[in-house]
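1. sequence and predicted structure below; questions after.
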Amino acid sequence: MKRQLPIIAILAAFSIISGYMIHKMSWLAKVGIRWVYREYDIFKSWPKTSLMEFVVLMLLLAVHNAIFKYATVRNATISFIASVIIALFGLYYTYNDFRHELSHRLAGERFHIGFYLFWLGWIIIGLYSLARKRGNTTIA
């Protein structure tokens, strides 16, 4: 756990900044959430948004740790590369959606940056997992 404190601190910082940026959506987006899109009400509170994002990233890190611990080196590497590719597709889809969907375009740039930071955190977890070294095991 001590070895993972730097990555956890980075992800916590990303979550706080991301939650704050999502919270700073445009006035029109806040009205839309208030009257039409009630299921996105959590995005109006930056602590709740930050906590939700941090929990999701910690769950993803836990999955990566389990894969690292129990999978073979080859399967773990394939899983981590697949995770980074999924995150890149998610980042592209989010960018594309924010550029072409009117209701998301009206939410504002800060709102968009908050979601981009989430995907960047996911990519960091995948790259961190790829860069980790396995402990030397000796066969007695």
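-> Nice, I can see it.

2. make it CA atoms for all contacts and neighbour counts henceforth
-> Noted.

3. go ahead and confirm residue 129 touches residue 67.
-> No - applying CA atoms under 8 Å as the test, residue 129 and residue 67 come out as separate, 9.4 Å apart.

4. which of the two has more neighbours?
-> Higher neighbour count among residue 129 and residue 67: residue 129, with 21 against 18, using other CA atoms under 10 Å.

5. could you point out which element follows the biggest helix by length in the chain?
-> The longest helix of the chain (DSSP state H) is helix 73-100. Downstream of helix 73-100, the first helix or strand assigned by DSSP states H and E is helix 102-105.

6. and here is the other one:
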Amino acid sequence: MATTNGKAILIGIQAFLCILEAYLISKISLIGKIGIAMFYKQYRFLRTGWKTFLLLFTIQLLLILLLHLAKKRLPARKANYTAAVFLILAIIGLWGTYYDFQYTFSHRLLKEKFHLGFYLFWLGWMGTCVYYLAIKPAKQESAVALAEAAEEQMPA
């Protein structure tokens, strides 16, 4: 299983990426700011960097928690399938985001920095999935091995 140090580094990297993502997303174009202010009020939080950071970082932490619990409680094969499914979802999300930003006129007006923030979000998601696919599960000792070790420890 991954060390606590490895998970702390993963969370630190995700925090840094989320700060960068939030900064880029908050640099929305003037037309985008006007559109959000007038028509798409539900996306108002995207104009504020710290609110965007909290949302993106919470999502990343939930992903890390889900994959950690899967790695800890499921057999290795199922835990890897879980991480692979989330990786596929991230690839689909990245493709969908790219497609939407390229072919929806109003989203093209939001400019490259805004787009890059969301691309980084999906790349960070993929990085978490790859991390959990790469780490080895904790070695579980069998009951027989534990019994043999206990017998060796007993005085004769």
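-> Cool, got the structure. Keep in mind that what you see is a predicted model, and the values were worked out from it rather than measured.

7. superposing both, give me the TM-score.
-> The TM-score (TM-score structural alignment, normalised by the length of the first structure) is 0.97; 140 aligned residues with a CA RMSD of 0.9 Å.

8. how close does the spatially most central residue of the second structure get to residue 107 of the second structure?
-> Centroid-nearest residue in the second structure: residue 125, 3.1 Å away (criterion: CA atoms, centre = their mean). Using CA to CA, to the nearest Å, one gets 22 Å for the distance from residue 125 of the second structure to residue 107 of the second structure.

9. returning to what we had before: after superposition, how close is the longest helix of the first structure to the second structure?
-> Mean deviation of helix 73-100 of the first structure relative to the second structure after superposition (mean CA distance after the TM-score superposition for the first structure): 0.6 Å.

10. that helix corresponds to what range in the second structure?
-> With TM-score structural alignment applied, helix 73-100 of the first structure matches the range 76-103 in the second structure.

11. list the buried residues for that stretch?
-> 76, 79-80, 82-84, 86-87, 90-91, 93-94, 97, 101 (16 or more other CA atoms under 10 Å).

12. what helices or strands is the longest helix of the first structure leaning on?
-> The contact analysis (3 or more CA pairs under 8 Å, 6 or more residues apart in numbering; DSSP states H and E) places helix 73-100 of the first structure against helix 46-70, helix 102-105, helix 109-131.

13. pull out the buried positions in the shortest one.
-> Right, helix 102-105 of the first structure. Neighbour-count burial for helix 102-105 of the first structure, with 16+ other CA under 10 Å as criterion, is recorded at 104, 105.

14. please identify the most buried of the helices and strands packed on helix 73-100 of the first structure.
-> Neighbour counts (mean count of other CA atoms under 10 Å) averaged over each of these peak at helix 109-131, with a mean of 20.

15. mean shift between that helix and the second structure?
-> By mean CA distance after the TM-score superposition for the first structure, the fitted helix 109-131 of the first structure averages 0.5 Å away from its aligned residues in the second structure.

16. so that helix corresponds to what in the second structure?
-> The aligned range for helix 109-131 of the first structure in the second structure is 112-134, by TM-score structural alignment.

17. tell me how far the residue nearest to residue 99 of the first structure when sequence neighbours are not counted lies from residue 89 of the first structure.
-> Counting by CA to CA, 6 or more residues apart in numbering, residue 99 of the first structure lies nearest to residue 105, which is 6.0 Å off, once chain neighbours are set aside. According to CA to CA, residue 105 of the first structure stands 19 Å off from residue 89 of the first structure.
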